[in-house]
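Q: Give me the fold of what follows.
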Amino acid sequence: MDTLDTIGDAAAAQAFRRLVRHLRHRSDAQNVDLMGLAGFCRNCLGDWVAEAAGIDKAAGRDAVYGMPYGDWKRAHQTEASPDQLRRMEQSVAKNA
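A: Next up, the predicted model:
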């Protein structure tokens, strides 16, 4: 058994909320960089929330961003460099 499965739902939910609040605070951490390092980003997390909660993707992303994604994007997202895009593509390829 994976020890992750032994963590109670309340503790897991608390850790999840802490992660989401950390990502909200660190708006300087661009999604393309998260994708380049870890193969997932805020959008992925929002999509996973939507899937788990049975809600649409926009609502899942709103929950993660704390606002509509378009608003967050206008306020915080910068243009991705070719190097960032290359790292992201290489990292995402590992997810398969």
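Q: going forward, measure contacts and count neighbours with C-alpha atoms only.
A: Fine.
Q: where exactly do the helices run in the protein?
A: 9-25, 31-38, 42-53, 57-65, 69-76, 82-93 (DSSP state H).
Q: any chance of those in a markdown table, with mean neighbour count too?
A: Output for the helices of the chain, formatted as a markdown table (neighbours: other Cα atoms under 10 Å):
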| stretch | mean neighbour count |
| --- | --- |
| helix 9-25 | 13 |
| helix 31-38 | 19 |
| helix 42-53 | 17 |
| helix 57-65 | 20 |
| helix 69-76 | 13 |
| helix 82-93 | 15 |
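Q: here's the other one to compare against:
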Amino acid sequence: MDDQTRLELEAAAFRTLRAHLMEKRADVQNIDMMNLAGFCRNCLSRWVQEAANARGIEMSKEDAREMFYGMPYDDWKAQNQTEASADQQAAFTKSFAENVGPKD
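A: Down below sits the predicted model:
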């Protein structure tokens, strides 16, 4: 397989993952994704930001989130996220440290 075809297939898979998480499973909480899989929608948006920045494209965290979520993050969060329990928050602290690093 040539590099361009591989790139296009990877991009299509990413778009499908994004659509699945945003349209079909908006009910799945970011904290649960992070606790179970070690990444969430915010991680995906951060990876987009990091890829843009690595290519010399200035993109803020908020810009990347709006691009990924299709709206300002706070709007999406208000529409789709629920309050996390104490157990979820404790698991998140551990998962975040293991998968992302110290919170800034």
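Q: Relative to Val64 of the first structure, how far out is the spatially most central residue of the first structure?
A: For the first structure, the residue lying nearest the average C-alpha position, counting by Cα atoms, centre = their mean, turns out to be Arg42 (2.1 Å). With distances defined as Cα to Cα, to the nearest Å, the gap from Arg42 of the first structure to Val64 of the first structure amounts to 7 Å.
Q: show me what contacts the equivalent of Met33 of the second structure over in the first structure?
A: In the first structure, the residue matched to Met33 of the second structure (TM-score structural alignment) is Leu34. In this structure, Leu34 of the first structure makes contact with Phe40, Cys41, judged by Cα atoms under 8 Å, 6 or more residues apart in numbering.
Q: repeat for His25 of the first structure
A: His25 of the first structure makes no contacts at all, as judged by Cα under 8 Å, 6+ apart.
Q: again, only this time at 10 Å
A: If a contact means Cα atoms under 10 Å, 6 or more residues apart in numbering, then His25 of the first structure has Leu19, Tyr65 as its contacts.
Q: what sits against Cys43 of the second structure?
A: By Cα under 10 Å, 6+ apart, the residues touching Cys43 of the second structure are Asn30, Met34, Gln49, Arg65, Asn99, Val100.
Q: sorry, back to before: between Arg42 and Val64 of the first structure, which contacts overlap?
A: With Cα under 10 Å, 6+ apart as the test, Arg42 of the first structure and Val64 both reach Val20, Leu23, Arg24.
Q: Could you check how far Glu51 of the first structure is from Val64 of the first structure?
A: To Val64 of the first structure, Glu51 of the first structure is 13 Å away according to Cα to Cα.
Q: Apologies, that question was intended for Cys44 of the first structure.
A: Summarising the geometry, the distance separating Cys44 of the first structure from Val64 of the first structure, computed by Cα to Cα, is 10 Å.
Q: just Ala93 of the first structure next, same as before
A: Taking Cα to Cα as the measure, Ala93 of the first structure and Val64 of the first structure are separated by 24 Å.
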